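Student: Here is a sequence together with a model predicted from it:
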Amino acid sequence: METEDSSSENGLLHRKQALYSSLDSCFEIQKEMYRGQQYSQIYFARLHLMRTLLYSLLPNWKPHIHVCTVIGLEEGKECIIVGTLYKHMKLKPSILEEYSKERSATPLVRPHNFMHPDDHLILEDESGRIKVCGDVLLPSVYVTGVVVALHGKETGTGDFWVEDVMEAGIPHQIERPIKSGEDKYVIFVSGLDIGSSTSNPLKFQLLVDHITGHLGDKKEQSIAAKIVRVIIAGNSVEIPRGLLNGQNLGSKDQFTLSEPIKELDIQLTQIAAGIPVDIMPGPNDPANFSLPQQPLHRCLFPSSSAYNTFRSCPNPHLFQLDDVSLLGTSGQNIDDLEKYSDANDKLEFLERTLRWRHVAPTAPNTLGCYPFTDRDPFFVETCPHVYFVGNQEKYETRLIKGAEGQIVRLICIPRFSETGVAVVLNLRNLECHALSFGTEFG
């Protein structure tokens, strides 16, 4: 359903609308209960799911090569094994090392990236594990938790020499209908960090005024009328951590703690009064730490939640606008990949997660997640048309194409409090550009 964009008789502009469908049910933790279960079960569920998928792809990859398990390997015999990669890292932080006496004299400064030349990969399935080697499977690219199919043979030293590797690949994509359509825009913003020293209330108010059509002349307002939704991708507030020490708070501290959330609610009310808005939790927001983060409680937003245009959503967030599928996170999955692997840019990490068909492959090894027992909610079943990630250093975007003709718009959303940059996406053609408020953008 959409409204006319032309001026009516009384000179008012009508805002366009887009049909919204939430697909977040897979990220909701409702009937699950923690009963002391271990994380081995989510790894088993992931391996079972991915192995079934990889087996279905083998006939088109190497149909004449025998498939076996790790325990069934024979020295010098060519075969294919499917399993989960584990990356042995020399510099990976360990809680045991934190408390060891040997480390007491060692500086606690942590490197930005934990890569080391001696890192190596191990493949494991239910039957066992084996160290993999060769020039095809680079430890700098892969991380713990990725399920792959490896073609090679066992060496005399007990390692598996890899000759070729097959990933799950970018999943099937539901094709968007080719039609002329009209421009409809989605605004992405993250890292508002209201309450922090870097937050500028004026910049955010300018963004709100632009979205709601209170800035510019008639031409700019007609463009603003084509904005159909606002997505806030995490880290909306910054709460002073020093106050959260488990003790009862005085009235002054209570005010300091709640003030950023109250200010956010006021701003969201201005947006929700005129346009649908989705807010996702981030690592600094008052939400659960582990993925999938559950929606921020509506009681935090007494004013804005009164509007039916306001939606508190989980992280990751999967939804559909008209015929366009969108998937995004608040940035934890990509930030964690950056610590344990190398890439030319953040967009390459996004592309890898699509090729691996897993939003957060490092969970639960180095990225906290709920210990699911019978499913892995981070598996990417169908390819989104737009894949976004919030709280990044700078704005980046790229259009990638899959082997089956899939087209995906990758977007890195910068922290608004530091850059003053929001991102605009056109649903009609997936074109994307940055919108800067109060700062230069190069």
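Tutor: Perfect, I can see it now.

Student: only C-alpha atoms for contact and neighbour calcs from this point on.
Tutor: OK.

Student: Pretty sure residue 316 is one of the things residue 22 touches, is it not?
Tutor: No - when contacts are counted by Cα atoms under 8 Å, residue 22 is not listed as touching residue 316 (12.0 Å).

Student: Looking at these two, which one has more neighbours?
Tutor: Between residue 22 and residue 316, residue 316 has the larger neighbour count (other Cα atoms under 10 Å), namely 28 against 14.

Student: Helices of this protein, residue ranges please.
Tutor: 40-61, 95-98, 201-212, 218-224, 251-272, 332-340, 346-355, 416-419 (DSSP state H).

Student: Now do the fourth one: which elements does it pack against?
Tutor: Read that as helix 218-224. helix 201-212 (3 or more Cα pairs under 8 Å, 6 or more residues apart in numbering; DSSP states H and E).

Student: Flag every buried residue along the helix it packs on.
Tutor: The neighbour-count check on helix 201-212 (16 or more other Cα atoms under 10 Å) flags 203-204, 206-212 as buried.

Student: Give me the contact list for it.
Tutor: 192, 194, 215-216, 224-225, 227, 267, 270-271, 274-275, 420, 437-438 (Cα atoms under 8 Å, 6 or more residues apart in numbering).

Student: which residues does residue 415 contact?
Tutor: With Cα under 8 Å, 6+ apart, residue 415 has these contacts: 189-192, 390-394, 421.

Student: I'd like to know how far it sits from residue 395.
Tutor: 9 Å (Cα to Cα, to the nearest Å).

Student: Leaving out sequence neighbours, find the closest residue to the spatially most central residue of the chain.
Tutor: With distances taken as Cα atoms, centre = their mean, residue 329 lies nearest the centre of the chain, 2.9 Å away. Spatial nearest neighbour of residue 329, chain neighbours left out: residue 316 (4.5 Å); criterion: Cα to Cα, 6 or more residues apart in numbering.

Student: dropping in the other structure now:
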Amino acid sequence: MTAAVATSEDFLQPPSGKEYPPRYRAPSAYAPLHTFQLPKADNRQYQQQYGDLYFLRLAKLKPAVEKVGREAWEGFNIAEEKARKVERVLDVRQGELCWVVGTVYMDLPLKPNILDDVAHDNFAAAPPPRLTYLDPSNPDSIQVMLEDESGRLRLAGSLLRATHLVTGVIIAVLGTENSNGDFEVIDIKVPDLPLQPQRWERASTDKIDQKLNRVESTAKSSKIAFVSGLGMTGSAGDGLTLELLTEYLLGYTGVESEEDTSPTRISRLVIAGNSLGEVETLVRDVDTSNKKKNAPKKYGYDASSYNPSPIIQLDNFLSEILPSIPITLMPGERDPANFSLPQQSIHRAMLPKARMYCSEGQPGSTDVEPGWFDNVTNPWEGYVDGWRLWGCSGQNVDDVLRYLDFSDEDGNITEGEDGETRIRVMEAMLKWRCTVPTAPDTLWCYPFQTHDPFILQACPHIFFVGNQPQFRTMVVESEPTFRLNGADSDMPDVSDDQLNSRVRLVSLPKFHETGELVLVDSETLEVEVVKFQLFTENEGE
């Protein structure tokens, strides 16, 4: 990774009168998928049971995990006893070697219970996030179960401690039932990565069946820029770093001579949530003699204390760079959007300057060409420069980490999880084929009835998650695929080199803490980081 350094001679100079040749930004081929677009508000239904979502997930992923289990365990035997497959978890018999497929359910002592919240009338707002759902002082309180439409089966064995599992994951387990009625696990298999479309080709599962528009190849490859956690508060404290980011994206930072770092090669900017930071309410001087000061607030909201500065700053930031670069904007948990997943796009009315660059049609419409500025959902997936992308603003990884044990020797919860752990969680999600497995159990989501949008229908080329503590990246490949008896009726007619998927994982840091912008090369998918940092006088010494 190379970095260009601008000297003092590049700034604060009078106009030289020198004419510079025009520079043109690399074109962007962009085709969003509207996988997570919910029906209009008046057509959304919340009377359904959330349990149906798990049955949909099991029905969809069961054939895939059965295939992996069959390939791994067919012919497997212990003491001349051959492992057999059982169809339901309640068909397991004590002492018989078998394997079965089901949904993981974890009963954890600190896991939130919506029934308790309703019983205590705590349903008006989301509960505060917890650092963990585990009780380090009582490790035996953790129960891992496997369930399907017939019932539940409690799992046991040392392998469970070495394998990261969370509620909602579809797995196949090999083992036998012991005298206590628990299933002693010998081995665990997951669905693994789905098939991956070739670059510039749509997946067969896409609802839109049109071809991707290729861009003309240039001497230098373009780059896709990713940033998350801008954390705008509307104060002067976060203005300088954002100004450096703006000037870099617009090409004002004196690095145009460096071809590898030239911002003209950036074809699109993707903002992965939490563009707004901690917003302080306004404190206004009020007349103490005003008798209405103790009047009840309408809908529990005091409009006089609303601080519009952060959203105004975001609108100004977007409108300043939009004439030069196309932007995809995802909401986050701190942004003005619905709290439950999938979060719908930030309403255009809140961005009066930036919305001028939106498409003229309805947001999320599949019949309308996307605009130069596309405010999308969270999660989001689509095609950029021929590659398939899937991204989230970070809630999925944060919630999975609450299922993992990071206690020290004394049983105290620590901040031991780091960027490496989070990138491994992202890898696990891909192999689970479920990117938000803990929804709806511990992560709020819409009660889907006909499909589960969090299941990966096709494998992305770039899988990114925003608002993480550190930048991390790695490449994940699927396990080699073997055809049983030379054929597989569920497998499309593809060549052998298309059977294995290869994904670039990118963990995006919070910009307001790290000042880091991530660039992904559109030809090689190699990743580099551009860091913006302010040096004080003492640091310069």
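Tutor: Arrived safely. Worth saying up front: this structure is predicted, and the values here are computed from it rather than measured.

Student: May I have the TM-score of the superposed chains?
Tutor: TM-score of the superposed chains, computed with TM-score structural alignment, normalised by the length of structure 1, equals 0.88; 421 aligned residues with a Cα RMSD of 2.8 Å.

Student: Spatially nearest residue to residue 380 of structure 2, not counting backbone neighbours?
Tutor: residue 391 (5.5 Å).

Student: quick one: what's aligned to the one you found in structure 1?
Tutor: Here residue 391 of structure 2 is matched to residue 328 in structure 1, going by TM-score structural alignment.

Student: Is its match in contact with residue 316, as I believe?
Tutor: Yes - if you go by Cα under 8 Å, residue 328 of structure 1 and residue 316 touch, sitting 5.7 Å apart.

Student: Read off where the longest strand along structure 2 ends up in structure 1.
Tutor: As assigned by DSSP state E, the longest strand anywhere in structure 2 is strand 98-107. Counting by TM-score structural alignment, strand 98-107 of structure 2 pairs with residues 79-88 of structure 1.

Student: Name the residues of the matching stretch that come out as buried.
Tutor: 79-88.

Student: if we look at it, which residues are touching it?
Tutor: Residues outside stretch 79-88 of structure 1 that contact it (Cα under 8 Å, 6+ apart): 47, 51, 54, 65-70, 73, 119-125, 139, 142-153.

Student: mean deviation of that stretch from structure 2?
Tutor: Aligned to structure 2 and superposed, stretch 79-88 of structure 1 gives a mean residue distance of 0.9 Å (mean Cα distance after the TM-score superposition for structure 1).

Student: circling back to that earlier point, the residue nearest to residue 329 of structure 1 -> structure 2?
Tutor: Using TM-score structural alignment as the criterion, residue 316 of structure 1 maps onto residue 379 of structure 2.

Student: Return the residues in contact with its match.
Tutor: For residue 379 of structure 2, the contact set (Cα under 8 Å, 6+ apart) comprises 36, 330, 341-343, 390-393.

Student: mind checking what residue 401 of structure 1 lines up with in structure 2?
Tutor: Counting by TM-score structural alignment, residue 401 of structure 1 corresponds to residue 477 in structure 2.

Student: Which one, of the helices of structure 1, ends up nearest to residue 185 of structure 1?
Tutor: helix 218-224 (8.4 Å; Cα to Cα).

Student: if we can go back for a sec, ok, now how distant is the match of residue 391 of structure 2 from residue 359 of structure 1?
Tutor: 9 Å.

Student: again with residue 240 of structure 1
Tutor: Distance from residue 240 of structure 1 to residue 359 of structure 1, by Cα to Cα: 30 Å.

Student: Neighbour count for these two, which is higher?
Tutor: Shown here are residue 240 of structure 1 and residue 359; by other Cα under 10 Å, residue 359 has more neighbours (22 against 13).

Student: my guess is the more buried one contacts residue 382, does it?
Tutor: No - contact criterion Cα under 8 Å: residue 359 of structure 1 and residue 382 do not qualify, at 11.9 Å.

Student: any shared contact partners between those two?
Tutor: With Cα under 8 Å, 6+ apart, residue 359 of structure 1 and residue 382 have no common neighbours.

Student: where do the strands sit along the stretch 351-500 of structure 2?
Tutor: 373-375, 380-384, 387-392, 462-468, 472-477 (DSSP state E, counting those that start in this stretch).

Student: out of the ones you listed, nearest to residue 538 of structure 2?
Tutor: Closest among those, using Cα to Cα: strand 462-468, at 29.0 Å.

Student: which bit of structure 1 covers that closest one?
Tutor: Counting by TM-score structural alignment, strand 462-468 of structure 2 sits on residues 386-392 of structure 1.

Student: List the contacts of the residue nearest to the centre of structure 1.
Tutor: Counting by Cα under 8 Å, 6+ apart, residue 329 of structure 1 has contacts 233, 315-317, 388-390.

Student: Identify the residue nearest residue 401 of structure 1 in space, chain neighbours excluded?
Tutor: residue 407 (4.6 Å).

Student: Make sure the one you found is actually in contact with residue 429.
Tutor: No - in this structure, residue 407 of structure 1 is not within contact of residue 429 by Cα under 8 Å, at 10.8 Å.

Student: Report the separation between residue 83 of structure 1 and residue 57 of structure 1.
Tutor: Residue 83 of structure 1 is 15 Å from residue 57 of structure 1, by Cα to Cα.
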